[in-house]
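Engineer: Model the following, please.
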Amino acid sequence: MECKHIDISDEISTAIKSKTPIVALEVASIFLNLQYPENVELVKSLINAIKEYGVVPALMYVANGRIKVGLSDSDIDFLGHNRENISRISKRDLPIALAANETGNMLLSAVIYIASKVGIKVVSASSIAGVNKELLEGFESSYDIESLSASNVLLVCSGIRPGYNIKETMTKLEEKEIYVAGFKTDYLPSFYYSNSDVRLSYRLETPQAIAVSYNIKNSLEIDSSYLLLNPVLKSHEINEEDIEKAITEAFNEARQREIKGTDFNDYMFRRVRELTNGASKTSFLHNINSNAQLAAWISFAMFKEGTPHVVKANVSDNIKKVADPILTANSNNNSSKIMDFYLWLFAVKRFAQTYDACKMIFNNLSPERQASLKEEFEKTIS
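Structural biologist: Down below sits the predicted model:
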């Protein structure tokens, strides 16, 4: 959709019109939490990782009262250098920020809204803000949830931001009719730990199953968004009690010192990192990378699902109804619990220019080379 306040780069505009897979990246959390040059290096590595999947990355920010969709290297360097001197702009802030010719990072609620408005289906972020605990009262509210409800995207993130009430956030998501599912998890995760006491309705095992379910949602003209939760790996988890204690301690210290604005974010990220001996930063970096790559897989699978050569076999086997597992079809068929092999060759290995050519080339390889690729595939998926 055209809008006189939005400038879309030629690359993104062409990708939207040609229905090329695209992922919108929320990068405000990176620029706000990391110092230069680490923030710029991480953003550029995410861009390169997404491109490896044959997917176009779309970054956004507000520049002198204009919304820019599709950033250049100079734009990214500018945001990295000027993280302390520019605004933080949510969806609610957009009208006044544009009228005032502001420049700033677009927070997740704004990225969700603009992505949906211009026709980008998949968004990757670190986490979402939820329903406040008493700790954060007066600091943030669930703008992310309101934006998800009013938009139509598939958001990949690692769960609920620390400091928010997970049970009440789930209730809010359900009230707003936002579709919530877990990627290889039965539980609604927090950002730093994978299990909570809130069970999800559905668990999906492959990007292909996610793509099919999202496209069916759109074919039924159901307009609210789809929230896919990609939990932190066990190896990067932080004990719930430890992380909540660290956040509370850092918050109370910041409040006593009357630290506000960007300084507040800097202090919280740095202090929690210190209190967890660096574990919080390690989890943050892992989740950012994992979510971007999963979003790229899903975006590509959506594109394949819309073509005549899609492989839809056994998609239902990769969707588990958590509350009632008996409804899952063929649950003992472990062979379907993986991404399609040829899709993996095409999307990840960039095996050929087209899906059909990928299959043809593989079938003409020597038996030894075929066996080697299949072994690599099994190791990657597991």
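
Engineer: alpha carbons only for contacts and neighbour counts from here, please
Structural biologist: Fine.

Engineer: How about the contacts made by residue 176?
Structural biologist: By CA atoms under 8 Å, 6 or more residues apart in numbering, residue 176 lies in contact with 145-146, 149.

Engineer: how about 10 Å then?
Structural biologist: The contact partners of residue 176, taken as CA atoms under 10 Å, 6 or more residues apart in numbering, are 145-146, 148-150, 170, 224-225.

Engineer: Please provide the structure for the following sequence as well, for comparison with the first:
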Amino acid sequence: MADEVRRELSGRARVVALETTLISHGLPHPRNLMLARAVEAAVREAGAVPATIGVVEGRIKVGLDDADLVRLAEGAKGGGNVVKASTRDLALVAARGLTAGTTVAATIHLAAASGIRVMATGGIGGVHPGGEASLDVSADLDALARTPCAVVCAGPKAILDLPRTLEALETRGVLVAGYGTDRLPGFYVRETPLSVPMLDGIEAAERLLQAQEALGWPAGIVIANPPPGDLALEPDAFGAMLDAALEAAGAEGVQGSGLTPFLLRHLAAASGGRTVRLNEALVLANARLAARLAAYRG
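Structural biologist: Down below sits the predicted model:
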């Protein structure tokens, strides 16, 4: 654990956990490294301490230094032998001395074990289209069900089956609340038709977290923050782009772990790069909100 993070946790605990698959696998180099640094700066500016979490040569680190960020960012160039680690992979990655970006599931597990109760990310994983048959469901959902950590995000990732993802979270006892909205944000779109309870500010979010802790409920809470309005896509336009991307994936036989990157590349091309810019903007917005919440809690 970084000294700065340890000191803050021993005091007011104004710490925000940050995942690293966005750095290692989510954005091209050097945009990934620039964003990682910008997100940490945004957390500091909002009054909290960033704890970027990852694995470097088998060492699980809560609070990466800049050299670690550079190392993880090399993964986006297809070199550096950087892998992606979810909860099931952590022991294997550590045992083999590998370097890995951590998913939401792995990050909240490590954050909660370290005493960190707030995390920021772009979007959570969930049920993929056709997941009711393929069982292609993100480990993020089960991790949220057993980990007491508030995750600030822009909702589930847009390429997912959002109604089934929301239903799966409900089944697991995970509350999803909208920040300033009573409709579930859809990552690239500000609102979907799915209803969620609304939080009207930081104080309301803090009261919710306090009530959850007082009840002793072990699950996390998803605080869904709508993406920035100046870049967000219209639902119909995004739906058409996603349908075209899914059709292209089917025609080329893309499935499994290769599906998500394929869809994201297709969406980026179809939108003229707007989805990439939006991804960066919403990650920054979520980091600021998470930092405000952590600072308020402290």
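
Engineer: Any idea what the TM-score comes out to?
Structural biologist: The TM-score (TM-score structural alignment, normalised by the length of the second structure) is 0.91; 295 aligned residues with a CA RMSD of 2.3 Å.

Engineer: Which one of the contacts of residue 176 of the first structure is nearest to residue 298 of the first structure?
Structural biologist: Nearest to residue 298 of the first structure, judged by CA to CA, of the contacts of residue 176 of the first structure is residue 225 at 14.8 Å.

Engineer: which one in the second structure is aligned with the closest one?
Structural biologist: Alignment note: residue 225 of the first structure maps to residue 220 in the second structure; criterion TM-score structural alignment.

Engineer: And the contacts of residue 176 of the first structure, which is closest to residue 265 of the first structure?
Structural biologist: Proximity of the contacts of residue 176 of the first structure to residue 265 of the first structure (CA to CA) peaks at residue 145, which lies at 21.0 Å.

Engineer: mind listing what the closest one touches?
Structural biologist: Contacts of residue 145 of the first structure (CA under 10 Å, 6+ apart): 108-109, 128-131, 151, 169, 172-173, 176, 178, 225, 227.

Engineer: quick check, nearest of those residues to residue 15 of the first structure?
Structural biologist: Nearest to residue 15 of the first structure, judged by CA to CA, of the contacts of residue 145 of the first structure is residue 151 at 20.2 Å.

Engineer: The counterpart of residue 87 of the first structure in the second structure: neighbouring residues, count only.
Structural biologist: When the second structure is aligned by TM-score structural alignment, residue 87 of the first structure is paired with residue 83. Burial of residue 83 of the second structure is recorded as 18 neighbouring residues (other CA atoms under 10 Å).

Engineer: Now residue 83 of the second structure: closest residue in space, sequence neighbours ignored.
Structural biologist: In space, and not counting its chain neighbours, residue 83 of the second structure is closest to residue 100: 4.6 Å by CA to CA, 6 or more residues apart in numbering.

Engineer: Matching the one you found against the first structure, which residue comes up?
Structural biologist: By TM-score structural alignment, residue 100 of the second structure lines up with residue 104.

Engineer: That match and residue 59 of the first structure, how far apart?
Structural biologist: According to CA to CA, to the nearest Å, residue 104 of the first structure stands 13 Å off from residue 59 of the first structure.

Engineer: so how far is residue 217 of the first structure from residue 176 of the first structure?
Structural biologist: Counting by CA to CA, the gap from residue 176 of the first structure to residue 217 of the first structure is 16 Å.

Engineer: residue contacts, residue 87 of the second structure?
Structural biologist: Going by CA under 10 Å, 6+ apart, residue 87 of the second structure touches 102-110, 139-140, 143.

Engineer: Likewise for residue 239 of the second structure?
Structural biologist: 158-159, 189, 233, 245.

Engineer: Tell me the counterpart of residue 244 of the first structure in the second structure.
Structural biologist: Aligned counterpart of residue 244 of the first structure in the second structure: residue 239 (TM-score structural alignment).

Engineer: distance of the match of residue 100 of the second structure from residue 237 of the first structure?
Structural biologist: 32 Å.

Engineer: More neighbours: these two, which one.
Structural biologist: Taking neighbours as other CA under 10 Å, residue 104 of the first structure and residue 237 compare with residue 104 leading, 24 against 20.

Engineer: mean shift of the strand of greatest length in the first structure relative to the second structure?
Structural biologist: Identified as the longest strand of the first structure according to DSSP state E is strand 56-63. Compared with the second structure after the fit, strand 56-63 of the first structure shows a mean deviation of 0.8 Å (mean CA distance after the TM-score superposition for the first structure).

Engineer: Is the match of residue 244 of the first structure in a helix, a strand, or coil?
Structural biologist: Three-state assignment for residue 239 of the second structure (DSSP: H, G, I helix; E, B strand; the rest coil): helix.

Engineer: From residue 205 of the second structure, how far out is it?
Structural biologist: Taking CA to CA, one finds residue 239 of the second structure at 31 Å from residue 205 of the second structure.

Engineer: can you check residue 170 of the second structure too?
Structural biologist: Separation of residue 170 of the second structure from residue 205 of the second structure (CA to CA): 19 Å.

Engineer: Those two: which has the busier surroundings?
Structural biologist: Counted by other CA under 10 Å, residue 170 of the second structure and residue 205 do not tie: residue 205 has more neighbours, with 22 against 14.

Engineer: For the more buried one, which non-adjacent residue is closest in space?
Structural biologist: Looking at residue 205 of the second structure with CA to CA, 6+ apart, the closest residue is residue 199, at 6.0 Å.

Engineer: Would you agree that neighbour is in contact with residue 222?
Structural biologist: No. Applying CA atoms under 10 Å as the test, residue 199 of the second structure and residue 222 come out as separate, 11.4 Å apart.

Engineer: okay, and the common contacts of those two?
Structural biologist: Common neighbours of residue 199 of the second structure and residue 222, counting by CA under 10 Å, 6+ apart, are 177-179.

Engineer: Give me the buried entries from those.
Structural biologist: When those are checked for burial by 16 or more other CA atoms under 10 Å, the buried set is 177-179.

Engineer: all helices of the stretch 151-300 of the first structure, in order?
Structural biologist: Ranges of helices within the stretch 151-300 of the first structure are 166-175, 207-219, 240-256, 261-275, 279-305, based on DSSP state H, counting those that start in this stretch.
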